[in-house]
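# Next comes the sequence, and after it the predicted model I'd like to discuss.
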Amino acid sequence: MTAAAPAPRTPGRYSIALVCLGNICRSPMAHVVLEQRLEAAGLADVVRVVSSGTGDWHVGKPMDERAAATLTEAGYDATRHRAQQFAPSWLDEHDLVLAMDRANLADIGGPGERVMLFRAFDPVAPGSEVPDPYYGGPEGFEEVLEMVERTSDAVVVALQRLLGRP
């Protein structure tokens, strides 16, 4: 069974933070896909998405070229992303914080009502991790994109129910 999205802190608005290690592969891919899915579902006006990394190595840099190429080949716009670092204040500022793996989850303080793994919403493997494709080849980025797309679809459905939007 997949996760349920917690209630918004501000009625009629919702904010999601996506977190990985360096904010150049997994979380920016999820950010781009989720924003596109929200726009297609008519939720872009009420749901805000941000992404970050727990480390500061890549702050200000664009996403990994392989991640960007994978997104571009699939029809997404990967050009706007610039890496940023997760701030502890985000735990109080966002309605939902989704980490890509258990190490990222531990780095931001562990699971909670508003903090969980991104794939808690994955209909195929709820609660699994999004593997880090950084040290592998293009097939790892393609695998991540598949996970991110189906999980983003499930997040959108959960938000439609929660926010009462068809």
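Perfect, thanks for sending it.
# C-alpha only now, for contacts and for neighbours.
Noted.
# Would you map the strands across this protein?
Ranges of strands in the chain, per DSSP state E, are 14-20, 47-53, 96-99, 115-117.
# For the second one, name the packing helices and strands.
Using 3 or more CA pairs under 8 Å, 6 or more residues apart in numbering; DSSP states H and E as the contact criterion, the elements in contact with strand 47-53 are strand 14-20, helix 26-40.
# Dump these into CSV; add mean neighbour count as well.
What follows is the helices and strands packed on strand 47-53, written out as CSV (neighbours: other CA atoms under 10 Å):
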stretch, mean neighbour count
strand 14-20, 24
helix 26-40, 23
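# take a look at this one as well, against the first:
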Amino acid sequence: MKKILFVCLGNICRSPLAEAIFNKKLENEGLSVKLMADSAGTSDYHIGENPDPRTIEIAQKHQTLIYHKGQQFKKHHQEEFDYLIAMDRSNLENMIREMGENPSKLILMRDFDPKGKGEDVPDPYFGGANGFENVYQILDRSLDEFLNFLKEKHDL
């Protein structure tokens, strides 16, 4: 089984939403026995907490369930996961500092976004509902492309 870890700063907005969207896509395509996703944050601000209520709300709006408690990204995650997906460059740098290296399995989420390749997934925490919807749309289309990449690379 291939394991994917989505990472942002606090692990209550972007990364648990990416985890939930991706796991729903896997379930819909019958791939949840071959791939699985989890998420973590580079900070320790929200360890053990549920996702932000606005994250839960936007997920529910799109019929996506979130089962997650905040956890912190640690060096051992590079051994446990096949792909480490950072939501932005700042967290990518935090991950490299934690690991002490830049493994090939480390990727920016929007490297798969056909409408914003290489850009950061914006942090919606300090914004309103529109920011969470925007992040949902970015993640949804980026994760479609990421899943296509995985299917091709791993013959799924």
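That came in fine, so what should we check first? Values in this document were obtained by computation on a predicted structure and should not be read as measured data.
# Any idea which of the helices and strands packed on strand 47-53 of the first structure gets closest to A120 of the first structure?
Proximity to A120 of the first structure (CA to CA) singles out strand 14-20 among these, at 12.7 Å.
# longest helix in the second structure, by residue count?
The helix of greatest length in the second structure, counted in residues with DSSP state H as the criterion, is given as helix 129-154.
# which residues in the first structure does that helix match up with?
Mapping helix 129-154 of the second structure onto the first structure (TM-score structural alignment) gives residues 138-163.
# Map E57 of the second structure across to the first structure for me.
In the first structure, E57 of the second structure lands on A69 (TM-score structural alignment).
# Matching G41 of the second structure against the first structure, which residue comes up?
G41 of the second structure maps onto G53 in the first structure, by TM-score structural alignment.
# Hmm, its match is touching A83, no?
Yes. Using CA atoms under 8 Å, G53 of the first structure makes contact with A83 at a distance of 7.3 Å.
# where do the contact lists of the two overlap?
Taking CA atoms under 8 Å, 6 or more residues apart in numbering as the criterion, G53 of the first structure and A83 both touch 22-24.
# out of those, which are inside helices?
Of the shared contacts of G53 and A83 of the first structure, none are assigned to helices by DSSP H.
# Counting neighbours, which of those residues comes out on top?
Neighbour counts for those, by other CA atoms under 10 Å, peak at N23, which reaches 31 neighbours.
# To which residue of the second structure is it aligned?
N23 of the first structure maps onto N11 in the second structure, by TM-score structural alignment.
# Need the nearest residue in space to that match, chain neighbours excluded.
In space, and not counting its chain neighbours, N11 of the second structure is closest to G41: 4.3 Å by CA to CA, 6 or more residues apart in numbering.
# gap between the one you found and T55 of the second structure?
15 Å (CA to CA, to the nearest Å).
# And those two? Which one has more around it.
Neighbours were counted for G41 of the second structure and for T55 using other CA under 10 Å; G41 has more, 28 against 25.
# dump the residue contacts of that one.
Applying CA under 8 Å, 6+ apart, we find G41 of the second structure in contact with 7-11, 15, 70-73.
# same thing with V121 of the second structure?
By CA under 8 Å, 6+ apart, V121 of the second structure lies in contact with 14, 87-88, 109-110, 135, 138-139.
# again, only this time at 7 Å
87-88, 110, 135 (CA atoms under 7 Å, 6 or more residues apart in numbering).
# Of all pairs in the residues you listed, which one is the farthest apart?
D88 and V135 (12.2 Å).
# For the match of helix 129-154 of the second structure, list every residue counted as buried.
Neighbour-count burial for stretch 138-163 of the first structure, with 16 or more other CA atoms under 10 Å as criterion, is recorded at 140-142, 144-145, 147-160, 162-163.
# Repeat that for stretch 63-71 of the second structure.
Residues 64-66, 68-71 are the ones in stretch 63-71 of the second structure that count as buried (16+ other CA under 10 Å).
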